[in-house]
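# Build me a structure from this.
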Amino acid sequence: MTAVLALGTAPLGNLFTEITDHQAYDTVAAAWRQGVRAFDTAPHYGLGLAERRLGAALRDRPRAGFTVSTKVGRRLEPTGTATGDDLAHGFAVPASHRRVWDFTADGVRRTLEASLERLGLDHVDTVYLHDPDDHAEQAFREGYPALERLRSEGVVGAIGAGMNQSAMLTRFVRDTDVDVVLCAGRYTLLDQSALTDLLPAARERGVAVVVGGPFNSGLLADPRPGSTYDYTAAPPALLDRALRLKATAARHGITLRAAALAYCAAHPAVTTVLVGARSPAEADDCAEQFRTTVPAAFWAELREDGVRGVPGTSEGGT
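The predicted structure is shown next:
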């Protein structure tokens, strides 16, 4: 199966900096014009703002023509005040709600119901348990069975977990009946750790893998001093590696962005590459880069440099 491009909506929730409703709408519209039909969101992104903006942008689109995934595990509770902001969690929005970790069966249902209301949809196609790193017992004992029930009731189509690590996702693949997992930042040109456990297990079990964070939150999109890696300032050693990768890509007539997306898409377990965009120009660029053909000579050079999972190898795609 050839991997498809999906739009991630954390930037539409004012990740790091504020954007307007109009800009958010135009970003989704640009992705749609580029053929993107899969959209991922979460209550966490801007305290529900991303879900509301995505729902508004998709309202006049044919429901059978797109898929939406959202997440459960962080339940939003009103604070009763809009003073302060949410920048401590990375979002430039008023602190009108607080996040409550809740992987109980009741919490899963309540969180999903609130998401559907914000999205203006009667169902979503996929629901993930969102970052259950420190809540594994409750997520496996209560949250996952709740998702199984929702799936059996037809409330959701597919269920899974989304995390920034591969170890617990591998446990979900091996020990549960998830349909899909979302692995962010652990299968990129700078971090191939998912190759050790998650990707082989998913391929063996027939579980779909969505790769998020193909640019490691920015470094592989535009490596320069001040670039972010996993949402914090990139360490100098990683910045140097990214700059070398950029130079290698340039020698082969492509951008580092195109190489980063193609690397993620090539693995046979990967069905979707998830990229965030905060403007129509970024949405257009992501789609154009995703369509770029990466020359075999580029992959050969990366293979010689010790990058794991390069297309054409036993670990990577064909």
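# Could you use CA atoms for every contact and neighbour count after this?
Will do.
# ok, Ala105 - contacts?
By C-alpha atoms under 8 Å, 6 or more residues apart in numbering, the residues touching Ala105 are 142-143, 145-146.
# what about it, distance to Gly143?
Look at Ala105 and Gly143: by C-alpha to C-alpha, to the nearest Å, they are 5 Å apart.
# Assign a three-state SS to Val211, would you?
Following DSSP: H, G, I helix; E, B strand; the rest coil, we place Val211 in the strand state.
# here's the other one to compare against:
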Amino acid sequence: MRTTMLGGSAVQVTHLALGCAGIGNLYQPVTEEAALATVEAAWDAGIRTFDTAPHYGLGLSERRLGAALRGRPRSTFTVSTKVGRLLVPNQDDGLGDGLGDDLANGFAVSATHRRVWDFSADGVLRSLEASLDRLGLDRIDVALLHDPDGHAEQAFTEAYPALERLRAEGVVGAIGVGMNQSALPARFLRETDIDVVLLAGRYTLLDQDGLAELLPEAAARGRSVLIGGVFNSGLLTAPSPGATYDYAPADRPVLERALRLLEVTERHGVPLRAAALRFPFGHRAVAGVLTGARSPEEVRDTLEQLRRPIPDALWDELRAEGLLPPDTPVPAATPSKDPS
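Below is the predicted model of the structure:
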């Protein structure tokens, strides 16, 4: 699988990365065996970049990823994790109900811990130390500020300088920010020396918000963008009433737009999810796409869709139908340009 260096760093990422929220029991339980098999299938497919976070299953994702990678040469893979949420142990309330579950936060795990926002310098150090312990690794390749939406100033004045020092000391290889919006990451690109932005859901066939400012800013500064959420919470896999968009049921205008996208891709004999996977690679700032999986079958399907040829006429029709802005960059259709 093709690889790219992140920004000005020495950290290498494969063009397809495995997002590991799913193996942290996102929305539903995943067995230990299935989690390990999922990472194994990704490895067999040539994926060498894995993204996780303490938030994902209250540390379960990090523990499972670390177990799956154990024994593999450390120089052969790249792991990114995140800072900004510390995991603090909960106590049984003694009322016979145990600790409850974490489904309110999206994960089918026992609520053994609670998340505490902390973008202080000390919080960054404590978070990374705990992540290294759960992963069983000696270093983190990429450290990302995780969703600092409501904590922007502390993230800029305390967390970011801490990450910059850790990068200078060689403790982490690359630093950046991971968010579901584009405005604040664009500010980070302008005002700091981050290497990468993980942008979720804001540069997709449904939403090109990142194209206005963030992607041009990254390209101009030689920084990289990883694109997550290419299916917009599942809507671009199978648009239908009740499908989710941004983690909630899609409203009617968004659903109708997704159905129009489906009509166009089907006219060209291309599954919608294949076009959604390939679309971000059209922009020169995009270093890779990150997709989640909870089974080997999902990994293999992702690879199959990514490798499908997409005719130029499909992108032309999406522009002509007003489903993409006229100046939106799109990936080349030739096999030699295939990102995998």
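# Of the contacts of Ala105 of structure 1, keep whichever come out buried.
Taking 16 or more other C-alpha atoms under 10 Å as the criterion, what is buried in the contacts of Ala105 of structure 1 is 142-143, 145-146.
# Identify those among these that sit within helices.
Assigned to helices by DSSP state H, the following of these qualify: 145-146.
# how about the helices in the stretch 1-150 of structure 1?
Applying DSSP state H, counting those that start in this stretch to the stretch 1-150 of structure 1 gives helices spanning 21-33, 49-58, 105-119, 136-138, 144-152.
# do you know which of those helices lies nearest Asn14 of structure 1?
helix 49-58 (7.9 Å; C-alpha to C-alpha).
# now that closest one: which residue numbers in structure 2?
Residues 60-69 of structure 2 are matched to helix 49-58 of structure 1 when aligned by TM-score structural alignment.
# which position in structure 2 aligns with Arg37 of structure 1?
Under TM-score structural alignment, Arg37 of structure 1 pairs with Arg48 in structure 2.
# tally of neighbours for its match?
Neighbour count of Arg48 of structure 2, defined by other C-alpha atoms under 10 Å: 22.
# do the same with Leu137 of structure 2
Residues near Leu137 of structure 2, counting by other C-alpha under 10 Å: 14.
# residue contacts, the spatially most central residue of structure 1?
The centre of structure 1 sits closest to Gly212, judged by C-alpha atoms, centre = their mean, with a distance of 3.4 Å. Residues counted as contacts of Gly212 of structure 1 (C-alpha under 8 Å, 6+ apart) are 182-185, 273-275.
# what do you get if the cut-off is 6 Å, keeping everything else the same?
183-184, 274 (C-alpha atoms under 6 Å, 6 or more residues apart in numbering).
# and if you look at Asp85 of structure 1?
Asp85 of structure 1 neighbours (C-alpha under 6 Å, 6+ apart): 93-95.
# Now which of those residues would you call buried?
Applying 16+ other C-alpha under 10 Å to the contacts of Asp85 of structure 1 flags 93, 95 as buried.
# between the contacts of Asp85 of structure 1, which is closest to Tyr229 of structure 1?
Val93 (22.2 Å).
# Arg141 of structure 1: how many residues sit nearby?
Neighbours of Arg141 of structure 1 under the rule other C-alpha under 10 Å: 13.
# Alignment lookup: it to structure 2.
Match for Arg141 of structure 1 (TM-score structural alignment): Thr157.
# and if you look at Leu189 of structure 1?
So, by TM-score structural alignment, Leu189 of structure 1 is matched to Leu205.
# Doesn't its match lie inside a helix?
No. Going by three-state DSSP, the assignment for Leu205 of structure 2 is coil, not a helix.
# tell me the contacts of the residue nearest to Thr41 of structure 1 when sequence neighbours are not counted?
Leaving out its chain neighbours, the residue that sits closest to Thr41 of structure 1 by C-alpha to C-alpha, 6 or more residues apart in numbering is Thr70, at 4.8 Å. By C-alpha under 6 Å, 6+ apart, Thr70 of structure 1 lies in contact with 40-42, 127.
# quick revisit: and the contacts of Ala105 of structure 1, which is closest to Thr293 of structure 1?
The nearest one, if we look at those relative to Thr293 of structure 1 and count by C-alpha to C-alpha, is Gly143, at 40.7 Å.
# mind listing what that closest one touches?
103-105.
# hmm, 8 Å instead?
73, 103-105, 108, 129.
# So for it, what's the nearest residue that isn't a sequence neighbour?
Using C-alpha to C-alpha, 6+ apart, the closest residue to Gly143 of structure 1 is Phe103 (4.7 Å).
# Relative to Thr78 of structure 2, how far out is the match of Arg37 of structure 1?
Taken as C-alpha to C-alpha, the span from Arg48 of structure 2 to Thr78 of structure 2 is 6 Å.
# Need the overlap of contacts for those two.
Joint contacts of Arg48 of structure 2 and Thr78 (C-alpha under 8 Å, 6+ apart) are Val13.
# Now the counterpart of Glu304 of structure 1 in structure 2: closest residue in space that isn't a chain neighbour?
Using TM-score structural alignment, the partner of Glu304 of structure 1 in structure 2 is Ala320. Leaving aside its sequence neighbours, Ala320 of structure 2 sits nearest to Pro326 (C-alpha to C-alpha, 6+ apart; 7.8 Å).
# Trace Ala234 of structure 1 over to structure 2, please.
Looks like Ala234 of structure 1 aligns to Ala250 there (TM-score structural alignment).
# brain fart, His267 of structure 1
Per TM-score structural alignment, His267 of structure 1 is aligned with His283.
# And for the closest residue in space to that match that isn't next to it in sequence, the neighbour number?
Using C-alpha to C-alpha, 6+ apart and skipping residues adjacent in sequence, the residue nearest His283 of structure 2 is Pro329, 5.7 Å away. If you count neighbours by other C-alpha under 10 Å, Pro329 of structure 2 ends up with 16.
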